[in-house]
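J.: structural data only, the sequence is not supplied:
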């Protein structure tokens, strides 16, 4: 199959965004897009290119004093009547336009066109970010070839609408359970209704006051919310168990262990089990490349309120931030789109940063 990433397309980040969007790459089906990206990068003389699964990495070897990473995931969520792409005026519509093929296009365009950056650069295009962590290409490479990711600083090209979003919040899911005793509903006083008992858990959530934390000038607002509830046996049985699934988004000044301890205090007296947890990441703005990146952007950073793979970089001791042209509020939507001006502006910022001009 002919590679749609032609020299003409590669030279223009807008055209490149559209070409990438028109390569279907739902999670676990990234082989074709990885093949196309790998073929392009292996043809660039100033890069050394490697592949692991459907993750492709290319790097300069110029002997610079510092190394930076530009990273983006190749996969998308399932298509929702938004494939292939469609250009409407100054907006490009299609699955992955915002999250995050416009960001991938910026990195791939720079990889091909910038031969003499002021840092050594690692360009990292990875698989399976949108699904379970065990498939995530960044995680798999960090386990198999950690040397590929060694760097002083990383930019994750997640959608931020052209704003620097520093660090990220941690996330934790727990299940809080209430118990009772079964009985026939005609003789309900002989039992104890676990669903009714869940009312106190819900009242604690309703009255919860979430922390607001400022770290390195970046504000993080926590959140604690019920996201699912289940219980019941049959239409004529008093239920003896009810489970409330709760999601906690916590500021990066808390470890997962501290977050769990806090939740045990909130839900004291109830059974609670943790079903999922991921640490946050501090803003990471003190590294010299980060300061130089902020200077190139020319605007103050804000805290990332969601969770992103910057936390995986932070776990490896690499400060990282989020920056990309897409609007995060459009990620995963059927009408997902990206503004062409945001792609061009992001390209100008990254070029200014890498060139030092």
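T.: The structure has been received and is ready for your questions. Remember, predicted model here, so these are calculated numbers, not experimental data.

J.: please make it C-alpha for all contacts and neighbour counts, starting now.
T.: OK.

J.: if you skip the residues just before and after it, what's nearest to the residue positioned nearest the centre of the chain?
T.: For the chain, the residue nearest the mean C-alpha position is residue 308 (3.0 Å; CA atoms, centre = their mean). Ranked by CA to CA, 6 or more residues apart in numbering and with sequence neighbours excluded, the top spatial neighbour of residue 308 is residue 168, at 6.4 Å.

J.: what about versus this one:
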């Protein structure tokens, strides 16, 4: 197909957002959009451009003392009657408008139009953020070309509604299992009901008091909740097994080892198996580039209540923040949209931060 990312489109972050949204790129189907982005970047003389799978990286080599990363994922969740984009007044609707092609548009616009940024910049446009980690472009790049990710500071262009969301929570999933003994439901006293036994698990969850932790002025609010219950054999059988899946979102002052120990304390006496875990990320506000970025934004940061790929940078010792024009509450919704003013304001903020003094 003819590349819709023309010079005129690339010059305008709003037009560029819409053009990116109108290239369908559901997870694992990012080839078309990656092809378009790669073609644009390879034509820019001040950038060195590389590709791995459907992840495209371009970087300046200006000899600056500081290198920053602008990173955004190219994929979206499955379409839901919201493709292609539509405009309604100051709002652009469509799959990926908020999460996160408006953020990707920031990076691509700056990559093309700002040849002499105050820092050296690595622009990362990566695949498969919305699905399992094994497909994630940052994971694959970290394994194959870790040097692509090396920097002093990173901005992940996730939707934050134009404010800085610092760091991110850690997340852990675990299964708490209760056991019983099967019996015919007509003679239930001969068995032990494992589902009834899960009542104590639910009582502990209902009475759980989650921590609120302030780190670098950012208030992280934790949560521990049941997200799924599985049990039962048949309509006339007393069940001998019940599983309660729990999700723990914890502040970045805890690592997965501490988080698991906490869950085992909460559910002492029960069989608990951790099924998935990802560490959080500290706010990362101390780096000089971060301080200058906050000054460009002109508003105090807040804690990121959720997990994002800033944790991947934090694991490599690279402080990182979340910043993008979309509303995170609209991500994955059928009526996902972004405000035009937020796109323009956010692009101006990043330009103010990166433009040479």
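T.: Done, it's in. Source: prediction; values computed, not measured.

J.: care to give me the TM-score?
T.: Aligned and superposed, the two chains score 1.00 in TM-score terms (TM-score structural alignment, normalised by the length of the first structure); 357 aligned residues with a CA RMSD of 0.5 Å.

J.: and the strands in the stretch 51-200 of the first structure?
T.: All strands of the stretch 51-200 of the first structure, identified by DSSP state E, counting those that start in this stretch, fall at 55-59, 67-73, 86-88, 91-93, 120-126, 153-156, 165-166, 170-179, 183-184.

J.: adding distance to residue 338 of the first structure and mean neighbour count, write these out as JSON lines.
T.: JSON lines is the format used below for the strands of the stretch 51-200 of the first structure (distance: least, CA to CA, whole Å; neighbours: other CA atoms under 10 Å):
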{"stretch": "strand 55-59", "distance to residue 338 of the first structure": "24", "mean neighbour count": "23"}
{"stretch": "strand 67-73", "distance to residue 338 of the first structure": "16", "mean neighbour count": "25"}
{"stretch": "strand 86-88", "distance to residue 338 of the first structure": "10", "mean neighbour count": "13"}
{"stretch": "strand 91-93", "distance to residue 338 of the first structure": "5", "mean neighbour count": "20"}
{"stretch": "strand 120-126", "distance to residue 338 of the first structure": "20", "mean neighbour count": "25"}
{"stretch": "strand 153-156", "distance to residue 338 of the first structure": "17", "mean neighbour count": "25"}
{"stretch": "strand 165-166", "distance to residue 338 of the first structure": "18", "mean neighbour count": "26"}
{"stretch": "strand 170-179", "distance to residue 338 of the first structure": "27", "mean neighbour count": "22"}
{"stretch": "strand 183-184", "distance to residue 338 of the first structure": "56", "mean neighbour count": "16"}
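
J.: same list (the ones you listed) but as CSV, adding distance to residue 247 of the first structure.
T.: Shown next, in CSV, are the strands of the stretch 51-200 of the first structure (distance: least, CA to CA, whole Å):
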stretch, distance to residue 247 of the first structure
strand 55-59, 30
strand 67-73, 25
strand 86-88, 36
strand 91-93, 31
strand 120-126, 27
strand 153-156, 24
strand 165-166, 22
strand 170-179, 5
strand 183-184, 32
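
J.: right, so of those, which gets closest to residue 234 of the first structure?
T.: Using CA to CA as the measure, strand 183-184 is the one of these that comes nearest residue 234 of the first structure, at 9.8 Å.

J.: mean shift of that closest one relative to the second structure?
T.: Strand 183-184 of the first structure: mean distance to aligned residues in the second structure after superposition is 0.6 Å, counting by mean CA distance after the TM-score superposition for the first structure.

J.: what does that strand contact?
T.: With CA atoms under 8 Å, 6 or more residues apart in numbering as the test, strand 183-184 of the first structure has contacts from 189-192, 236-239.

J.: swap in stretch 137-156 of the first structure?
T.: Outside of stretch 137-156 of the first structure, the residues that reach it under the criterion CA under 8 Å, 6+ apart are 52-55, 57, 66-72, 122, 126-129, 133-134, 287, 289-290, 309-310, 312-313, 318-324.

J.: so who does the spatially closest residue to residue 76 of the second structure that is not a sequence neighbour touch?
T.: The shortest distance from residue 76 of the second structure to any residue that is not its chain neighbour, by CA to CA, 6+ apart, is 4.7 Å, and that residue is residue 26. Residues in contact with residue 26 of the second structure (CA under 8 Å, 6+ apart) are 75-79.

J.: same check for those residues, but in the first structure.
T.: With contacts defined as both residues aligned by TM-score structural alignment, their matches' CA atoms under 8 Å, 75-79 are the ones among the contacts of residue 26 of the second structure whose aligned partners also touch in the first structure.

J.: going along the chain, name the helices of the stretch 151-300 of the second structure.
T.: Along the stretch 151-300 of the second structure, the stretches classed as helices by DSSP state H, counting those that start in this stretch are 194-197, 199-206, 256-266, 288-297.

J.: most packed of those helices?
T.: Among the helices of the stretch 151-300 of the second structure, ranked by average contacts under mean count of other CA atoms under 10 Å, first place goes to helix 194-197 (a mean of 19).

J.: ok so, going back, residue 297 of the first structure is nearest to which of the strands of the stretch 51-200 of the first structure?
T.: Shortest separation from residue 297 of the first structure across these is recorded for strand 165-166, at 11.7 Å, computed as CA to CA.

J.: before we move on, back to that, wait, which of the helices of the stretch 151-300 of the second structure is closest to residue 162 of the second structure?
T.: Among the helices of the stretch 151-300 of the second structure, if distance is taken as CA to CA, the winner is helix 288-297, at 8.4 Å.

J.: which helix in the first structure runs the most residues?
T.: Here the longest helix in the first structure is taken by residue count, with DSSP state H as the criterion, and it is helix 340-355.

J.: counting contacts, what elements does that one pack onto?
T.: helix 13-21, helix 102-113, helix 288-297 (3 or more CA pairs under 8 Å, 6 or more residues apart in numbering; DSSP states H and E).

J.: check contacts around residue 277 of the second structure.
T.: Here residue 277 of the second structure is in contact with 170-173, 256 (CA under 8 Å, 6+ apart).

J.: same check on residue 185 of the second structure?
T.: The contact partners of residue 185 of the second structure, taken as CA under 8 Å, 6+ apart, are 236-238.

J.: doesn't residue 278 make contact with the residue nearest to residue 308 of the first structure?
T.: No. With contacts defined as CA atoms under 8 Å, residue 168 of the first structure does not count as touching residue 278, sitting 10.6 Å away.

J.: thanks again, I'm all set now.
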